[in-house]
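[1] Sequence plus predicted model, see below.
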Amino acid sequence: MVRVITQETYDEIVKENMEEFEMSPEEAIKEAIAQFEAQGVDLSNIIKDLTLESGDKHLVSLTVNKLKELCKRNKNDDKDILEQLDALRVECKKDIAHRVRAGKDGAYSILIDLLDEKLRSYIQKENKKDEDLIIKIFKTLASLMDSQPDLLEQKGVDLIKSTLEKVQNENILIEALKWASVCCVKHEMNRQRIYAKNIGENLKILLKRKGSAKLLSESLQVIRKMTLDDDVRVEFGKAHEHARELGIQLLEILTNLLKENTKPPEVSELMLTIASLLVRNELCALVAEHSGGLLFTVLADNYDNVGVIQQACKLITALAGNDDVKRQLVKSGIVPIIVSLLTRYSSNPTASTLTLKCVAALTLREPGHSKEFLENGAPEAIIECLKIHQDVASVQKNGCWAIRNMVARCREYNTKFHELDIQSILDRSYDKFGKEFGFDVKSALRDLECEVKLDEQWTGKGVQMQQ
């Protein structure tokens, strides 16, 4: 079990080392860290340097206190408040320990109250002088809550909603969206609370707005954050429900935006966002209906851009979840393009992983598709990727899936893979990654009719059944 201590305990030990053992600050810190680590204490949330000022206070604590006093004493003194916001943001960016300290000192409540007041004034009067201050508050909140989204409460959720609903200023909207994204990472309840405010409608309006590329990018990031399932504290999240409902609301708009933005960086983010929402058959069909030959245009325009190609492969894989759409893609001529991409970017492990996954998705339960891939040189391209990336688990695993799906219903294609010495390649993969995905390797070997030892997963105990 991990042990934890307070910041005060750590500071006391460092001071004790300096005063009683006459150590230098550097020696005292080094000794304290070694002492606590030997006891199994987690120091990740502890400020380890000894930049104590004004008695026993760390600089981050002093900054929070100054900001608090300024807000109480003279709320119109925006210049001093701006200075303290900058100072607090610098402290928060140092590490998680500084952010935790600021949170414990009440920085979140101070910032939220200040933001509430300034937003009300801005919305009612559209007071331009508050614009810079509101932007700085949002930036500071995002820095403070990076990796500690637990600070968000209902008032913060309400401020996100009111900003997206009532503010037109592009710069303020961008910072509000950035803060919303930070709040959603690894925090299921935050996502649910923000989503419950019908943020999908606000995002829909922002996507329709002909604004800057930055505003589009931040809107897309919030959409993707809403579909995450990364909070280990929650057994069942609502990532699927969020993706489905956002897909119904936004996919047509996103597909139209993709038609207008076929060049990076917008094209990559749009494809990634669309792929994250394709969790249902009807949503895949909706995108296919509105996109036409759009994917071919994107691939042709960005053939030399590996980043765009990677996102395109993700989108094709997601669309292939619908069998009818998958058949349309193959019928329209996607197979030779995929094989060409697999060959061209065989030296890139990420591109190889995603393209192999694409091959696996397009050939799943489709013997006719497997034949097309075989005729277009897919076996050679797959084997080349497996040889180049012998130590990359994702390439080896997706390669096994691609091979298995190609031959599972077409055993006549096994000969081609055997000619390329597939057994030795997969045997080597099993030796290295057997514990991680040995079943996938053995499944590919089995369907290739290679020699493979299958483990008996369950055996009876030989107990006679009673009549």
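    Arrived safely, thanks for sending.

[2] make it CA atoms for all contacts and neighbour counts henceforth
    OK.

[3] Tell me which stretches of the stretch 301-450 of the chain form helices.
    Along the stretch 301-450 of the chain, the segments classed as helices by DSSP state H, counting those that start in this stretch run 306-319, 323-331, 334-344, 349-363, 367-375, 378-388, 393-407, 414-419, 422-447.

[4] contact partners of the second one?
    It stands for helix 323-331. For helix 323-331, the external contacting residues (Cα atoms under 8 Å, 6 or more residues apart in numbering) are 284, 285, 288, 319, 320, 362, 369.

[5] ok, 6 Å please
    With contact meaning Cα atoms under 6 Å, 6 or more residues apart in numbering, helix 323-331 is reached by residue 320.

[6] Report the angle between that helix and helix 349-363.
    Taking axes from the mean of the first three to the mean of the last three Cα atoms, to 10 degrees, one finds that helix 323-331 is oriented at 110 degrees with respect to helix 349-363.

[7] Buried residues in helix 323-331, which are they?
    Under the neighbour-count criterion of 16 or more other Cα atoms under 10 Å, helix 323-331 has 323, 325, 326, 327, 329, 330 buried.

[8] now for the host helix or strand of residue 160, which elements pack on it?
    Counting by DSSP states H and E, the secondary-structure element that holds residue 160 is helix 154-166. Helix 154-166 makes packing contacts with no helix or strand when contacts are defined by 3 or more Cα pairs under 6 Å, 6 or more residues apart in numbering; DSSP states H and E.

[9] want to compare, so here's the second one:
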Amino acid sequence: MVRVQETFDEAVRENIVEFDMEAEEALKSAIAEFEDQNVDLSNIIKSVSGGNTSGHPAAECLATVKTASGAEFVQACHHLVLLLEDPEGEASNILLQRGAVGALLSVLEAGGGAADAEGASAGLRVLKALFGTRSHQTACLEATGPPILQAIVARPESTLGVKALGLEAATALARKHEAGKVALLVAGMASAALPVLESLSANEELCGVAAEHGALGILLRHFSAASKAGEESVMRAACAALRQLCSSDSCKAAFLDQDDVIPRLASALKRYNTRPLITEQVLGLMTNLTLRNPAASLALVGERGCLDAVLRALTAAAMERTADPRAASAMRQGCMAIRNMAVRCEEAKTELLALHAQDVLYSIRDSSAPGALQDAASAALRDLGMLDYLPKAR
């Protein structure tokens, strides 16, 4: 690239000196000459000043980014983003030649001007803008950028806003760039991203946007792969994010449209029914999915062994409750899922009664102290049609 730049600059100078062309005419003539020879000019600076870009605003801003801090750093980053928005400008190529990606990654890794949330956010916005071109994506891989982005997203002290921008930068790096995708996966970005996705899926609008961009399918693939590999932390995080998304009515139908979604949930319950932290998330996902949604209840009934797996998970959690207090949360989610299915879906109610779900619920109700779990078991019994659903007086 440097050699092409030097040759191009020499051609422009020759047009001016040897052929008495005006500067702009000399530039246009050199561009036409190189393009006629099928020379790729996409990564060089096409200006009369050529490679001497020290006075260009992009070069000046980058110099500031390398040394400044606080408001000065943030302002320089903001100016770079604006310069990169101009498709006719030379900012991208100037920043490429001056190693902007590597410089920004170094600043983000070390702190410096990006030591606080505002600075880190500003630096990540520049990276996201730069990753719109393949050359900058490649520069990121050469600068071992994926582990740095992963560390920013996984860092406990990073704010949710910084984590989200880190994911956006990673998404830009991976877009139409297979090597970028692989490098991010190797760096552990998927595991770091899942808790952030869960936090971001906090309202109806965000859930809808996430679903439109394929989040359900991505998370379900991570969930299934982690389930098969026994990676419980990834599996739990993926399921928690899916659970959050399915709290939105707009996502429920899209979730059910995913391939083999109910068999995957049933399989996870069967395999991990002695792991309350996992069964809580799977049962919680079923609870959200079946709330005001008879179609989801029918789908669960239609999967052979699924409702039986729910009851077995409840029974296993009850047995684990003494050793693991967190099992109570899994039990509560299971009771709520049963209630949601029974109250709006006669087929589910009939199947649950045939499986003696009421016996499991009576046991939970009678062995629990007054509170949320006992209330959930009683409500499920009521919606199954049990007249003696209220807790017995003690």
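    Noted; the coordinates are in hand. The shown structure was predicted, so the numbers you read here are calculated from the model rather than taken from an experiment.

[10] With distance to residue 59 of the first structure added, can I get the helices of the stretch 301-450 of the first structure in CSV?
    Compiled in CSV, these are given as follows (distance: least, Cα to Cα, whole Å):
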stretch, distance to residue 59 of the first structure
helix 306-319, 42
helix 323-331, 58
helix 334-344, 53
helix 349-363, 43
helix 367-375, 63
helix 378-388, 51
helix 393-407, 45
helix 414-419, 65
helix 422-447, 46
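
[11] quick one: which of the ones you listed is nearest residue 187 of the first structure?
    Judged by Cα to Cα, the one of those that comes nearest to residue 187 of the first structure is helix 306-319, at 24.8 Å.

[12] Okay, buried residues for the closest one please.
    Residues of helix 306-319 of the first structure classed as buried under the neighbour-count rule (16+ other Cα under 10 Å) are 306, 308-319.

[13] Which of the residues you listed sits closest to residue 177 of the first structure?
    The shortest distance between residue 177 of the first structure and any of the buried residues of helix 306-319 of the first structure, using Cα to Cα, involves residue 311 and amounts to 22.6 Å.

[14] Next, find the distance separating the counterpart of that closest one in the second structure from residue 240 of the second structure.
    Residue mapping for residue 311 of the first structure onto the second structure gives residue 330, with TM-score structural alignment as the criterion. Counting by Cα to Cα, to the nearest Å, the separation of residue 330 of the second structure from residue 240 of the second structure is 13 Å.

[15] again with residue 205 of the second structure
    Distance of residue 205 of the second structure to residue 240 of the second structure, computed by Cα to Cα: 18 Å.

[16] Then residue 212 of the second structure?
    Distance of residue 212 of the second structure to residue 240 of the second structure, computed by Cα to Cα: 19 Å.

[17] the more surrounded of the two?
    Neighbour tally, residue 212 of the second structure and residue 240, criterion other Cα atoms under 10 Å: the higher count belongs to residue 240, 25 against 12.

[18] quick one: what's aligned to that one in the first structure?
    Pairing criterion TM-score structural alignment: the partner of residue 240 of the second structure within the first structure is identified as residue 221.

[19] so which strand or helix has its match?
    Using DSSP H and E, residue 221 of the first structure sits in helix 213-226.

[20] buried residues in that helix?
    Residues of helix 213-226 of the first structure classed as buried by neighbour count (16+ other Cα under 10 Å): 215, 216, 217, 218, 219, 220, 221, 222, 223, 224, 225, 226.

[21] I'd like those residues written out as CSV, with distance to residue 407 of the first structure added.
    Written out in CSV, the entries for the buried residues of helix 213-226 of the first structure read as follows (distance: Cα to Cα, whole Å):
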residue, distance to residue 407 of the first structure
215, 46
216, 43
217, 41
218, 43
219, 42
220, 38
221, 39
222, 40
223, 38
224, 35
225, 37
226, 38
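
[22] how close does residue 5 of the second structure get to residue 100 of the second structure?
    When Cα to Cα is the yardstick, residue 5 of the second structure and residue 100 of the second structure sit 18 Å from each other.

[23] of these two, who's got more company?
    Using other Cα under 10 Å, the more surrounded residue of residue 5 of the second structure and residue 100 is residue 100, with 26 against 18.
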